[in-house]
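Chemist: Mind looking at a prediction? Sequence and model below.
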Amino acid sequence: MDYLLLTGGLLGLFFGGEALVRGAVGIARIFAIPPLLIGLTVVGFGTSTPELLVSVDAALQGVPDIAIGNIVGSNIGNILLIIGLSALIWPIRVVGGTLVRDTAVMMAAALALVPLFWLGEMGRLSGTLLLGGLAISLVWAFLTAAADGADDGVRRMPIWQALLWVSVGLAALMIGARLLVDGAVSLARLHGISEAFIGLTVVAVGTSLPELATSLVAAFRRQSEIAIGNIVGSNIFNVLGILGLTAVITPIPVAGRFLVFDLPVMIATSGLLTAILLTRPSIGRVAGAALLVAYAAYVWAAR
């Protein structure tokens, strides 16, 4: 039964990723919006839904380390693990003004956590400030989208069909992520693996499975803008949206290790991605392999 859950989860994730990418590209073409912007909003935010559910539930149940660790760990994994794997499949090439804008927002969001974590608690005021930052970034993104949009001459699908693909994709991603995490947790307990280890690995990676599936499918389909936009958008939404909303719902104590270790790693990985994207024409397979090695080193150091 556990293996059936795992198999069903994988099928749901990859079917959902395929449907979501197809619908997102369709929406981009209908409205002459750059695929990168669609990846940053519809895809990036939509695939962050598991992080939202886990963090809010953990905070309400009095487990703040999971609430914060889920977000910080997911952002690190998004860059090092998911972009690394995607680049191994197909070099990621992204150009345009939207890249400069949104990587700047991602870095600003990461750096904004330093003074907030320093306070020792993410209160409702801190959460409100983060949500305000999200609103500003969305308005900025949509106001500048028209300047980057272009008609590529490709036949457009009807709007209802594009929205249907997006809806089906998001639903399949959510169901697939849940099945895969449930199956992995059950198998881990069956084989006597500690629940602490399950939380650090299955929960953190499990909530990032929609991003993983979506970016891998986008890489297979040669949709580099969706692959990278999904990650950058997800990282922005994780910090400004999910952590902000969670803190507004209930204050979250911040453990010291996040300020001295995990957050600096998240800032460093965000800076590394920004530097690569703004100084290189693509993220090739060698860079992808290096990102994967860096992720393995982080997991080993975080034990």
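Modeler: It's in.

Chemist: make it CA atoms for all contacts and neighbour counts henceforth
Modeler: Will do.

Chemist: For residue 82, give its distance to residue 256.
Modeler: Look at residue 82 and residue 256: by CA to CA, to the nearest Å, they are 27 Å apart.

Chemist: Compare the two (neighbour count), which wins?
Modeler: Legend: neighbour count by other CA atoms under 10 Å for residue 82 and residue 256, higher for residue 82 (28 against 12).

Chemist: now residue 59: how far from residue 37?
Modeler: Taken as CA to CA, the span from residue 59 to residue 37 is 31 Å.

Chemist: ok, these two, which is more surrounded?
Modeler: Ranked by neighbour count (other CA under 10 Å), residue 59 and residue 37 place residue 37 first, with 28 against 21.

Chemist: How about the contacts made by that one?
Modeler: Listed by CA atoms under 8 Å, 6 or more residues apart in numbering, the contact partners of residue 37 are 98, 141, 145, 229.

Chemist: excluding its backbone neighbours, what's nearest the third one?
Modeler: Okay, so that is residue 145. residue 33 (6.2 Å; CA to CA, 6 or more residues apart in numbering).

Chemist: next one: residue 58
Modeler: Distances taken as CA to CA, 6+ apart place residue 67 nearest to residue 58, at 5.3 Å, with adjacent residues excluded.

Chemist: Next up, a structure to set beside the first:
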Amino acid sequence: MPPTAIISTLGFVIGIALLIKGADLFVGGGSGLAARYRISPTLIGFTVIAFGTSFPEFVVNMQAVVADAPDLALGNILGSTVANIALVLAICAIVNPGVIRQEPGVRGINEVLLMLGAVALFALLAVRMVFDLPAGIVMLGSFALIMWVLWRQGVATETAFESHGSRDYLLTGGGLLSVIIGANLIVTTATDIALVFGISPFIIGVSMVAVGTSLPELATSLTAVVRGEGGISVGNIIGSNIFNLLFVMGSAAVIRAIPIGSYTDILAMSLFAVAILPFFVESNRIRRGWGFVMLGAYAGYIYSLFGSG
């Protein structure tokens, strides 16, 4: 094996280790902050944790637009949105379907509808086949409005978690730093390996980079599910999608116009977004079954991308 491949493999393994440990610390600190400030754990997932775990998407997209690689930026956002639903939430539903429930202090399905509204706006703006400055301004303004609505709805009267005092800040900050470093290592090494095979930037963005930047969501949400903290898990996934679609893509569009090669990719992402609804039915059996269905759909989606690329 060439030395560069050995280094990339080692970096990938280290990245996974940092990601898993960081996610555990991050969820613990986020839960403590929810208790400390009497904020719904779901709202913590929507905002602090969703923003933190989506930071790799933000960094990748800023680097992509500066480097004049718009296909990579668009592919990353579309792929991350699909992966958050059909991979991250699907796995969480399979592992513990009972945690996907309404949390006290929030309106449950309303947050899902906000995410679907963000998807609809994204798809509507994409009809022009370019995300430019006007589209970016609309996205950022809509994102600010959604965050305001969530904060207005999110104060809880009770919380099931205990604060660890000032240690919560250290846990959250240290965990976030570990997650970001781990994710960047994974994305860098995986992308280097993929480029050897001459894969197009868009497909790399939708698959390798999107999965890599979604690993923080997977690690954080799965850790929350195992610990029974469903509000953080679901809120993290939904909040990350809103953050990616409106804030990350809006910020990138303000910096540089991003052309859309095919509207079919936008439609595919929108269909996966609508497919989140069965995860919120009452039956745990249906939730778990739908998780397996979505994993199969995701595998087919990725296979079709490489088959067409």
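Modeler: Alright, I've got the coordinates. Model, not experiment: these values are computed from the prediction.

Chemist: How alike are these chains, TM-score-wise?
Modeler: Aligned and superposed, the two chains score 0.90 in TM-score terms (TM-score structural alignment, normalised by the length of structure 1); 294 aligned residues with a CA RMSD of 1.9 Å.

Chemist: Strands along structure 1, start to end?
Modeler: 121-122, 252-253 (DSSP state E).

Chemist: just these: most buried one?
Modeler: When you average the neighbours per residue for each of those (mean count of other CA atoms under 10 Å), strand 252-253 leads with a mean of 23.

Chemist: Where in structure 2 does that one align, residue-wise?
Modeler: Strand 252-253 of structure 1 lines up with residues 258-259 of structure 2 when matched by TM-score structural alignment.

Chemist: how about the nearest residue to the aligned partner of residue 16 of structure 1 in structure 2, chain neighbours excluded?
Modeler: Taking TM-score structural alignment, residue 16 of structure 1 has residue 22 as its aligned residue in structure 2. Of all residues beyond its chain neighbours, the one nearest residue 22 of structure 2 is residue 175 (3.9 Å), with distances taken as CA to CA, 6+ apart.

Chemist: From what I see, the one you found and residue 24 are in contact.
Modeler: Yes - using CA atoms under 8 Å, residue 175 of structure 2 makes contact with residue 24 at a distance of 7.2 Å.

Chemist: between the two, which one's more packed in?
Modeler: Set residue 175 of structure 2 next to residue 24 and count neighbours by other CA under 10 Å: residue 175 wins out with 27 against 22.

Chemist: Can you name the residues that contact the more buried one?
Modeler: 21, 22, 23, 24, 25, 26.

Chemist: just curious, which of those is nearest to residue 273 of structure 2?
Modeler: Here the nearest of those to residue 273 of structure 2, counting by CA to CA, is residue 23; it sits at 24.4 Å.

Chemist: burial of the closest one, as a residue count?
Modeler: The number of residues packed near residue 23 of structure 2 is 33, by other CA under 10 Å.

Chemist: Who's the closest spatial neighbour of it, skipping the chain neighbours?
Modeler: Of all residues not flanking residue 23 of structure 2 in the chain, residue 220 sits nearest, at 4.6 Å (CA to CA, 6+ apart).

Chemist: Kindly report the same for residue 238 of structure 1.
Modeler: Excluding the flanking residues, the one nearest residue 238 of structure 1 by CA to CA, 6+ apart is residue 71, at 5.9 Å.

Chemist: ditto for residue 122 of structure 2
Modeler: Nearest residue to residue 122 of structure 2, sequence neighbours excluded (CA to CA, 6+ apart): residue 245, at 6.8 Å.

Chemist: Next: residue 75 of structure 1.
Modeler: Take residue 75 of structure 1 and drop its neighbours on the chain: the residue closest to it by CA to CA, 6+ apart is residue 235, 5.4 Å away.

Chemist: same check, this time on residue 104 of structure 1
Modeler: residue 274 (7.9 Å).

Chemist: Give me the distance between the residue most central in space within structure 2 and residue 129 of structure 2.
Modeler: By CA atoms, centre = their mean, structure 2 has its centre lying nearest to residue 240, at 4.1 Å. Separation of residue 240 of structure 2 from residue 129 of structure 2 (CA to CA): 24 Å.

Chemist: picking up where we left off before, in TSV, list the strands of structure 1 along with distance to residue 269 of structure 1.
Modeler: TSV is the format used below for the strands of structure 1 (distance: least, CA to CA, whole Å):
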stretch	distance to residue 269 of structure 1
strand 121-122	22
strand 252-253	24
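
Chemist: Nearest to residue 111 of structure 1 among the ones you listed would be which one?
Modeler: Here strand 121-122 is closest among those (CA to CA), at 14.6 Å.

Chemist: who does that closest one touch, helix- and strand-wise?
Modeler: strand 252-253 (3 or more CA pairs under 8 Å, 6 or more residues apart in numbering; DSSP states H and E).

Chemist: Please verify my assumption that the match of residue 16 of structure 1 contacts residue 170.
Modeler: No - with contact defined as CA under 8 Å, residue 22 of structure 2 does not count as touching residue 170 (11.6 Å).

Chemist: So which of those two has more stuff around it?
Modeler: residue 22 (27 against 14).

Chemist: returning to that earlier point: just checking, what residue in structure 2 corresponds to the residue nearest to residue 58 of structure 1?
Modeler: Using TM-score structural alignment as the criterion, the counterpart of residue 67 of structure 1 in structure 2 is residue 73.

Chemist: hang on, its match packs against residue 66?
Modeler: No - the criterion here is CA under 8 Å, and residue 73 of structure 2 misses it with residue 66 at 10.3 Å.

Chemist: other SSEs contacting the longest helix along structure 2?
Modeler: Assignment by DSSP state H gives helix 3-36 as the longest helix of structure 2. With contacts defined as 3+ CA pairs under 8 Å, 6+ apart, the packing partners of helix 3-36 of structure 2 are helix 41-44, helix 167-195, helix 210-226.

Chemist: Now render those helices as TSV, adding distance to residue 142 of structure 2.
Modeler: TSV is the format used below for the helices and strands packed on helix 3-36 of structure 2 (distance: least, CA to CA, whole Å):
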stretch	distance to residue 142 of structure 2
helix 41-44	18
helix 167-195	26
helix 210-226	23
